[in-house]
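Participant: sharing a model that was predicted from the sequence below.
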Amino acid sequence: MDATYGTRRMVVELRELGFDVGRYKVSRLMKKLKLVAKRPKQHRYPRYGQSSLLAPNSLNRQFNPERANRYWSGDITYIRTSQGWLYLAIVMDLYSRRVISWAFSDKPNSELTTRALRLAVNKRQPNQTVVFHSAHGGQYTSTAFQQCMEEHNIESSMSRKGNCLDNAVTERFFRSLKSERVNYRRYKTRQAAKADIIDYIEPFYNQKRRHATLGNISPAEYELNYLKTA
């Protein structure tokens, strides 16, 4: 769990292991043992690029679609290393909260976001139109990125200016990544940061981390249940 679970998730985990406990008992025990879940630090990141081709907010905070590959979302975050900034772009399926692709670069440009999107398409092979939601930074409004979406029959949706809640699920993932892993590391190289972030995303976040929105199961398990009933 990498010291990331608070009392709610800890109760679920212990009950899965056969312990009949409640939240208040878990809270008392965690305090007694001095166990504290990791919490995010406040940090501001600069914008990169200028908006050019803006799309309407067609997602409109519909963060719980009824099927996979209906709404994807994405964004970029910044990771500090001793070699300089490392930039991470992700694509998430909002149905399961699964991070389906990611890409790294030492430059926060449209090549980075385009690479992440192409990886998502290659992994998922959607057979219907997907709506991809993002902020309206230059990495997503660029001609290259817009052409990539058109090539793969993906519709663009963008947050309203200055309204981070329009892309709240993606922002929440970055918050978890920083507060549960990155803020407690000192990366000497960009390669070390890449390896650690991938270790957080795939073995832990996608496969094991319980999400309250998904009924306290992991994104991978949630998708497996979807496939069983589809």
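Facilitator: Received, thanks.
Participant: could you use CA atoms for every contact and neighbour count after this?
Facilitator: OK.
Participant: how about the strands in this protein?
Facilitator: 71-81, 84-93, 98-105, 130-134, 154-158 (DSSP state E).
Participant: report the inter-axis angle for the second one versus strand 71-81.
Facilitator: Here strand 84-93 runs at an angle of 160 degrees relative to strand 71-81 (axes from the mean of the first three to the mean of the last three CA atoms, to 10 degrees).
Participant: put this next to the first one:
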Amino acid sequence: MKSLSQDFEKQQLKVGRDTLFNVLREHKMLTLRKKHSARTTNSYHRFYKYNNIIKDLKVNRPNQVWVSDITYIRTVKGFCYLALITDMHSRKIVGYDLCDSLELKGCVRALKKAIYQAKDIRGLIHHSDRGIQYLKYPHLLGQLCC
């Protein structure tokens, strides 16, 4: 595979990634890889779904709302899953855990790390996408916060 950076420099061209991809796409020179993804959210389950209490909430301070989510990372051996707890006000990641499964234990460890490092979490709302990890055992997550 040839790098075009030297050719661009010789012609005194500055081309960013997005522009390059747009040009390649226009000339039908872009081949896209087939995406393989892991499904991390199951919204169709039999467990109780809590109402979204942060829908119209004005977030104006740190540790008011923490948002949880899980993403996947592709590795040579398959997928691993990164559970993240993000402070909605500062957008800072306050807790995380990397796990080889989508089970609750990764989410709990991420939440424990966030609570351990937090200064004041009185009145904190822990919000998630209502995936099965958070709904199957809500009492376990609730015990960590209270």
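Facilitator: That came in fine, so what should we check first? Note that this is a predicted model, so its numbers are computed, not measured.
Participant: TM-score them against each other, please.
Facilitator: The TM-score (TM-score structural alignment, normalised by the length of the second structure) is 0.70; 120 aligned residues with a CA RMSD of 2.8 Å.
Participant: quick revisit: so which of the strands of the first structure comes closest to Tyr24 of the first structure?
Facilitator: Nearest to Tyr24 of the first structure among the strands of the first structure is strand 98-105 (30.4 Å), distances taken as CA to CA.
Participant: that closest one - contacts with which helices or strands?
Facilitator: Helices and strands touching strand 98-105 of the first structure, by 3 or more CA pairs under 8 Å, 6 or more residues apart in numbering; DSSP states H and E, are strand 84-93, helix 110-124.
Participant: who are the contact partners of the residue mapped onto Ile54 of the second structure from the first structure?
Facilitator: Aligning on TM-score structural alignment places Ile54 of the second structure opposite Leu59 in the first structure. Going by CA atoms under 8 Å, 6 or more residues apart in numbering, Leu59 of the first structure touches 71, 131, 133, 157-158.
Participant: so how far is Gly84 of the first structure from Leu59 of the first structure?
Facilitator: 34 Å (CA to CA, to the nearest Å).
Participant: from Asp199 of the first structure, how far off is the residue lying closest to Met30 of the first structure once chain neighbours are set aside?
Facilitator: Excluding its sequence neighbours, the residue lying closest to Met30 of the first structure (CA to CA, 6 or more residues apart in numbering) is Val36, at 7.1 Å. For Val36 of the first structure, the distance to Asp199 of the first structure equals 22 Å [CA to CA].
Participant: just give the number of residues close to the aligned partner of Ser110 of the first structure in the second structure.
Facilitator: Aligned counterpart of Ser110 of the first structure in the second structure: Leu104 (TM-score structural alignment). Number of residues near Leu104 of the second structure (other CA atoms under 10 Å) recorded here: 18.
Participant: excluding chain neighbours, what is closest to Leu104 of the second structure?
Facilitator: Here the residue nearest Leu104 of the second structure, using CA to CA, 6+ apart, is Gln133, at 4.9 Å.
Participant: so what's that neighbour up against?
Facilitator: 102-104, 107.
Participant: state the distance from the most centrally placed residue in the first structure to Asp93 of the first structure.
Facilitator: Taking CA atoms, centre = their mean, the centroid of the first structure lies closest to Phe173, which sits 3.8 Å from it. Separation of Phe173 of the first structure from Asp93 of the first structure (CA to CA): 12 Å.
Participant: wait, Ala68 of the first structure sits on Arg98?
Facilitator: No - between Ala68 of the first structure and Arg98 there is no contact under CA atoms under 8 Å: 10.0 Å.
Participant: and the two? Which one has more around it.
Facilitator: When neighbours are counted by other CA under 10 Å, Arg98 comes out ahead of the other of Ala68 of the first structure and Arg98, with 23 against 20.
Participant: so which bits of stretch 136-149 of the first structure are buried?
Facilitator: Judged by neighbour count (16 or more other CA atoms under 10 Å), stretch 136-149 of the first structure contains these buried residues: 136-142, 145-146, 149.
Participant: also stretch 73-85 of the first structure?
Facilitator: 73-81, 85.
Participant: quick one: which of these is nearest Leu227 of the first structure?
Facilitator: Among those, Ser73 lies closest to Leu227 of the first structure (CA to CA), at 21.0 Å.
Participant: show the contacting residues for Tyr137 of the second structure.
Facilitator: Contacts for Tyr137 of the second structure (CA under 8 Å, 6+ apart) come out as Leu104.
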